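Peer 1: Coordinates only, no sequence provided:
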């Protein structure tokens, strides 16, 4: 895949079905539980509408008009502090190894700063080693316990970054 035809852009309603399928396919590929992860989120099938609220954004990565990944930020649920959460960052196999993960994280963090957030939190699974390595590379630090209450009880790796 050539980097020349890859675009990072705001999600649109027309992307809802594709990004939901990308996320579910990646979770199945990685052997993630369907319960207690993004797989069962009610918002997965209406991502454009979910992220159209204030202090939220979701971006998709497309190649030749096909959605191959995405990531977003929104206020961390059940948290009184000025903390956003990096949410639903998943890429199809053909999008991996191209530097898109770091680009997407930086796009989300730039938006988080623009929206006035002070910190960014994330949750992942312990066997998502490549993702955890990338999060550490861009400055996320491990936490001993979760913040807020995302409902993703199967995700037991928690990280945070000061913006």
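Peer 2: Yep, it's here. Keep in mind that this is a model prediction, so the values were computed, not measured.
Peer 1: contacts, neighbours, all on C-alpha from now
Peer 2: OK.
Peer 1: three-state assignment of residue 117?
Peer 2: Assigned by DSSP: H, G, I helix; E, B strand; the rest coil, the conformation of residue 117 is coil.
Peer 1: what number of residues lie near it?
Peer 2: Neighbourhood size, residue 117 [other CA atoms under 10 Å]: 21.
Peer 1: can you check the one 5 residues further on too?
Peer 2: For residue 122, the tally of surrounding residues (other CA under 10 Å) stands at 25.
Peer 1: From residue 5, how far off is it?
Peer 2: Distance of residue 122 to residue 5, computed by CA to CA, to the nearest Å: 29 Å.
Peer 1: And here is the other one:
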């Protein structure tokens, strides 16, 4: 999978992306005072094959001029009807504010809908104010059931509410 957005390339994760993707996520977490948890919440980015690819999900990276500047992923979860969870949606500070996050989220939603999933779940932390605003402005409804230690918010979106589906 490859999608062009301005001077960004959104593409499927490759094994050679492991360290750079982990660095992006670690950097953004640190920026917001959140802990990098390689044995816990972030183990999935170190074992993409197991947690995403083998589980029926996808892990994408965002490149600009050959450098990884963002990530976004999803995998099936047992939370509702044919549900997935969007995870690891992080962008480095220098690429924020250009509509990339909104575009990436929309592309993830399209891929998820195409596969026949009916619900999208996402967990985040209140300190990630831009992410909270993005999800709320994109039709995600806050609910209960946070499962990730560093997160304090969980949202769900029913796919039949996605425009154009």
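Peer 2: The structure has been received and is ready for your questions. What you see is a predicted model, and the numbers here were worked out from it, not measured in a lab.
Peer 1: so who does residue 11 of structure 2 touch?
Peer 2: Residue 11 of structure 2 makes contact with 1-3, 60-63, according to CA atoms under 8 Å, 6 or more residues apart in numbering.
Peer 1: mind checking which helix or strand the residue nearest to residue 36 of structure 2 when sequence neighbours are not counted is in?
Peer 2: Distance criterion CA to CA, 6 or more residues apart in numbering; nearest residue to residue 36 of structure 2, sequence neighbours excluded, is residue 26 at 5.7 Å. Residue 26 of structure 2 belongs to helix 18-31 when assigned by DSSP states H and E.
Peer 1: What span of structure 1 is that helix aligned with?
Peer 2: Aligning helix 18-31 of structure 2 against structure 1 (TM-score structural alignment) gives residues 16-29.
Peer 1: tell me how far the matching stretch is from the chain's mean position?
Peer 2: How far stretch 16-29 of structure 1 lies from its chain's middle: 12 Å, per CA atoms, centre = their mean, to the nearest Å.
Peer 1: That stretch against structure 2, how far on average?
Peer 2: Compared with structure 2 after fitting, stretch 16-29 of structure 1 has a mean deviation of 0.6 Å; criterion: mean CA distance after the TM-score superposition for structure 1.
Peer 1: So for that stretch, what gets flagged as buried?
Peer 2: By 16 or more other CA atoms under 10 Å, the buried positions in stretch 16-29 of structure 1 come out as 16, 18-27.
Peer 1: between those, which is closest to residue 42 of structure 1?
Peer 2: Closest to residue 42 of structure 1 out of those is residue 20 (10.6 Å), distances taken as CA to CA.
Peer 1: residues touching that closest one, list them.
Peer 2: Counting by CA under 8 Å, 6+ apart, residue 20 of structure 1 has contacts 44-45, 47.
Peer 1: Kindly reformat the residues you listed as a markdown table containing distance to residue 139 of structure 1, neighbour count and secondary structure.
Peer 2: Shown next, in a markdown table, are the contacts of residue 20 of structure 1 (distance: CA to CA, whole Å; neighbours: other CA atoms under 10 Å; DSSP: H, G, I helix; E, B strand; the rest coil):
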| residue | distance to residue 139 of structure 1 | neighbour count | secondary structure |
| --- | --- | --- | --- |
| 44 | 27 | 19 | helix |
| 45 | 31 | 17 | helix |
| 47 | 27 | 22 | helix |
